[in-house]
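> what follows is a protein structure lacking sequence information:
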């Protein structure tokens, strides 16, 4: 193994040795498990409990993610101004009230309720990335973000599989109610840990030279790459369920998601140990190209093997986008910027499921992989404009670690 990689891997141990950082990782791991299961459980609520179509399920998931997309920048800005705890309280109360109602709702009510679920989603991504950007040195940031992506993949391995298992064994209604209880507990964990969001006091006024200057062209391209990444993941997510239903092997969801998540975990581990960054556009292009052929999987085991290479690109693509954003945005506006990145993620997740669901309904599960991967490739190619147009600058180029 190259010496540079060995040095990079030692950075993970240094991060874990810091008790503040360790508590953030642990809280994020447990808080993400129920949150990552929401799309799967909502999908199963529609297609299993309500006997709906995948297109209808896609609309419900889109409503949930649209709510989160609208709320994310506003809540990120509130974190910048008010601190974490005052922003968490409404979410903790809301999830305790809304999810039990979702468990008994008809499809007509499910769409607006799903929207409210998204609005009050606990902003784990924004909270963790802001905290890490404050608590670690700049040269450790990529490793810290990669470690968070690895922990997120570990949660992802458990969350959707546990949600699907609970929904198939105990029923989708019970599963969605349990998800709400677990999300409330996750919010309480972050309320207790209360990691720092800025190096300065939350109520300190923003300097006039900072206001309005963070939304530059390179930042917009980071948002585009972020949306494209989630579209590829959404296509894979829905298409895996559809493929296993076609194969009459819904019980194998946990196995396929396990291999997909482990692939992403390994990719994130390696990326965090590299001595330099990689352009988010390169990683998105690779993710899209590797997602398209997953549809060739015609058995449970072939599907499981095809999804691994695409999984390897997931965590690096997410990490690179967040790393680039922290380099491009001043600290006193990062909460808002992370919120807008969350909106980009949610936009991709909200806009794509109806189209992906319709393609699955029209041609079968392979259409979900093809459409999700092709859109990601198109976004990656379009975002190369940041590199080709001189006035956009070169802030996202690969940079060696100093």
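It's in. Computed from a prediction, not measured in an experiment: that's the story for all the values here. Numbering: from 1, shown residues only.
> use CA for all of it now, contacts and neighbours both
Noted.
> need the distance between the two termini of stretch 327-343.
19 Å (Cα to Cα, to the nearest Å).
> so the nearest residue to residue 266 once chain neighbours are set aside, which state does it fall into?
Leaving out its chain neighbours, the residue that sits closest to residue 266 by Cα to Cα, 6 or more residues apart in numbering is residue 312, at 6.4 Å. What DSSP: H, G, I helix; E, B strand; the rest coil gives for residue 312 is helix.
> try the one 5 residues further on
Under the three-state scheme (three-state DSSP), the conformation of residue 317 reads as helix.
> now the helix or strand hosting residue 263: buried residues?
Here residue 263 sits within helix 253-273, counting by DSSP states H and E. By 16 or more other Cα atoms under 10 Å, the buried positions in helix 253-273 come out as 253-254, 256-273.
> show me how far the next helix or strand after that helix is from its chain's centre.
Next along the chain after helix 253-273, taking DSSP H and E as the criterion, comes helix 280-291. Its chain's average C-alpha position is 16 Å from that of helix 280-291, according to Cα atoms, centre = their mean, to the nearest Å.
> what packs against helix 280-291?
Counting contacts by 3 or more Cα pairs under 8 Å, 6 or more residues apart in numbering; DSSP states H and E, helix 280-291 packs against helix 217-246, helix 300-328, helix 366-383.
> now those helices as a markdown table including mean neighbour count?
Formatted as a markdown table, the helices and strands packed on helix 280-291 follow (neighbours: other Cα atoms under 10 Å):
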| stretch | mean neighbour count |
| --- | --- |
| helix 217-246 | 25 |
| helix 300-328 | 23 |
| helix 366-383 | 24 |
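> export these to CSV and tack on distance to residue 70?
Shown next, in CSV, are those (distance: least, Cα to Cα, whole Å):
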stretch, distance to residue 70
helix 217-246, 14
helix 300-328, 19
helix 366-383, 21
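> so the residue nearest to residue 163 when sequence neighbours are not counted is in which element?
Excluding the flanking residues, the one nearest residue 163 by Cα to Cα, 6+ apart is residue 37, at 5.3 Å. Using DSSP H and E, the element containing residue 37 is helix 19-44.
> in whatever helix or strand comes next after that helix, what counts as buried?
Per DSSP H and E, the first helix or strand lying C-terminal to helix 19-44 is helix 54-82. Neighbour-count burial for helix 54-82, counted by 16+ other Cα under 10 Å, picks out 54-73, 75-82.
> use this one as the comparison:
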């Protein structure tokens, strides 16, 4: 399984940008649960906590394509540096406002600023891989590696945040998130040797979202993001109902752990079926994997169910980014990938809001039904529009 990944790091500069990008995006997995725990500790409402968490994701979803377009035109470093400072200040402001018991609307405002100023660092890491690697087999392995790295982040981040927030201080996880975001992003921006060249005077082609296949993938990942957002909120409440709120991080780690394992396996294989077929199959496995979650009523059983529910996540995301790499012109690659991040972020916002309200109204176990419905919607959308995902046979055969 290690073989396909071994040769990825021989290219000069790769290790540095991979490490910096990894550190800079660790907080992605920490913000949702960190904000949820902080706001819930102040208000006592999962609906309110989910709404504040959702506004961060929603603001990111709205702004990410614009920041992606700016990166394509002006380069990664010129956009990342000012954005990350604003992002760090906004998150720090949110914590200070919460500590001062400021009016609720101020949390929403600071959260919105934090979301708008967040950047899709994962898309920029993948853009560097695309710039450096011409062999599509290696690029498939690189995208798989990045998806696994994302899942390592989502395994460790929520567990760490939940533990330190419940056993040390409710602000501790978010403080670590701010520090890692600023340091990792600045380090990534300073690595100029591997940065893709800016395309300042390109022929205007319009937004990549106008490409039918990109629009379809965005719709699929919007629904998947709603699964992620709702599962984050509902799982925190489920753990509390079972008498161990700190266990929420470990339950979410199980969800991401399944995805991490499947991502390693998926990237190590030389696939003969098309990307389009892989996407459709992955979506149906996602639906099937989530089904047992609806039936679990103990922490141990839920951890096992969430692990199996996560098995389809990485293969589906890897395939989606691989399709984007083929569907979008090179000069718009960061923006094209940002549309996927935008869709996931918007879905997370909707899922967090809905998950919070449904949990308050019907209890955590019943609220998991929303996540299942969103997974089913993602599969139906993917199947209905799969013809838009056809790419040239030559390109497919190289994966």
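Arrived safely, thanks for sending. Not measured: the values here are computed from a predicted model.
> after superposition, how close is the helix holding residue 263 of structure 1 to structure 2?
Taken against structure 2, helix 253-273 of structure 1 registers an average deviation of 1.8 Å after superposition, with mean Cα distance after the TM-score superposition for structure 1.
> tell me how far that helix lies from the chain's centre.
14 Å.
> so it versus helix 300-328, what angle?
40 degrees (axes from the mean of the first three to the mean of the last three Cα atoms, to 10 degrees).
> for helix 253-273 of structure 1, name the packing helices and strands.
helix 3-17, helix 141-169, helix 217-246, helix 300-328.
> superposed on structure 2, where does the third one end up, distance-wise?
In other words, helix 217-246 of structure 1. Aligned to structure 2 and superposed, helix 217-246 of structure 1 gives a mean residue distance of 1.4 Å (mean Cα distance after the TM-score superposition for structure 1).
> in structure 2, what residues pair with that helix?
Here helix 217-246 of structure 1 aligns to structure 2 at residues 212-241, judged by TM-score structural alignment.
> so how far is the matching stretch off the chain centroid?
10 Å.
> what does stretch 346-353 of structure 2 contact?
By Cα atoms under 8 Å, 6 or more residues apart in numbering, the residues outside stretch 346-353 of structure 2 that reach it are 47, 50-51, 53-58, 60-62, 221-233, 371.
> what's the mean gap between that stretch and the aligned bit of structure 1?
Mean deviation for stretch 346-353 of structure 2: 1.4 Å (mean Cα distance after the TM-score superposition for structure 1).
> same question for stretch 47-63 of structure 2.
Stretch 47-63 of structure 2 differs from its equivalent in structure 1 by a mean of 1.0 Å after superposition (mean Cα distance after the TM-score superposition for structure 1).
> residues in structure 1 aligned with that stretch?
Counting by TM-score structural alignment, stretch 47-63 of structure 2 corresponds to 55-71 in structure 1.
> next one: the matching stretch to chain centre, how far?
Distance of stretch 55-71 of structure 1 from the chain centroid (Cα atoms, centre = their mean) equals 14 Å.
> let me know the angle separating the helix holding residue 263 of structure 1 from helix 217-246.
Using the same axes, to 10 degrees: helix 253-273 of structure 1 against helix 217-246 is 150 degrees.
> now which residue in structure 2 aligns to the residue nearest to residue 163 of structure 1?
In structure 2, residue 37 of structure 1 lands on residue 30 (TM-score structural alignment).
> check the gap between its match and residue 178 of structure 2 for me.
Computed as Cα to Cα, the residue 30 of structure 2 to residue 178 of structure 2 distance reads 10 Å.
> same question, residue 117 of structure 2
Taking Cα to Cα as the measure, residue 117 of structure 2 falls 13 Å from residue 178 of structure 2.
> from residue 143 of structure 1, how far out is residue 10 of structure 1?
10 Å.
> who's more crowded, these two?
residue 143 (28 against 12; other Cα atoms under 10 Å).
> just give me the match in structure 2 for that one.
Checking TM-score structural alignment: residue 143 of structure 1 goes with residue 141.
> and the nearest residue to that match once chain neighbours are set aside, what does it touch?
Spatial nearest neighbour of residue 141 of structure 2, chain neighbours left out: residue 267 (5.2 Å); criterion: Cα to Cα, 6+ apart. Residues in contact with residue 267 of structure 2 (Cα under 8 Å, 6+ apart) are 4, 140-141, 143-145.
> hmm, who's touching stretch 42-59 of structure 1?
Contacts to stretch 42-59 of structure 1, defined as Cα under 8 Å, 6+ apart, come from residues 60-61, 106-107, 111, 164, 167, 171-173, 176, 353-358, 360-361.
> alignment lookup: the residue nearest to residue 141 of structure 2 to structure 1.
Residue 267 of structure 2 maps onto residue 272 in structure 1, by TM-score structural alignment.
> how close does that match get to residue 61 of structure 1?
Residue 272 of structure 1 sits 31 Å away from residue 61 of structure 1, going by Cα to Cα.
> one more: residue 394 of structure 1?
From residue 394 of structure 1 across to residue 61 of structure 1, the span is 36 Å (Cα to Cα).
> please apply the same query to residue 195 of structure 1.
Distance, residue 195 of structure 1 to residue 61 of structure 1, by Cα to Cα: 30 Å.
> with residue 159 of structure 1 instead?
Applying Cα to Cα to residue 159 of structure 1 and residue 61 of structure 1 gives a distance of 16 Å.
> one more: residue 245 of structure 1?
19 Å.
> who are the contact partners of residue 342 of structure 2?
By Cα under 8 Å, 6+ apart, the contact set of residue 342 of structure 2 is 60-65.
> and it, how far from residue 321 of structure 2?
According to Cα to Cα, residue 342 of structure 2 and residue 321 of structure 2 sit 13 Å apart.
> please apply the same query to residue 54 of structure 2.
Relative to residue 321 of structure 2, and taking Cα to Cα, residue 54 of structure 2 is found at 24 Å.
> residues contacting stretch 200-215 of structure 2 from elsewhere in the structure, which ones?
Contacts for stretch 200-215 of structure 2 (Cα under 8 Å, 6+ apart): 72-74, 324, 327-328, 331-332, 335-336, 339, 388-389.
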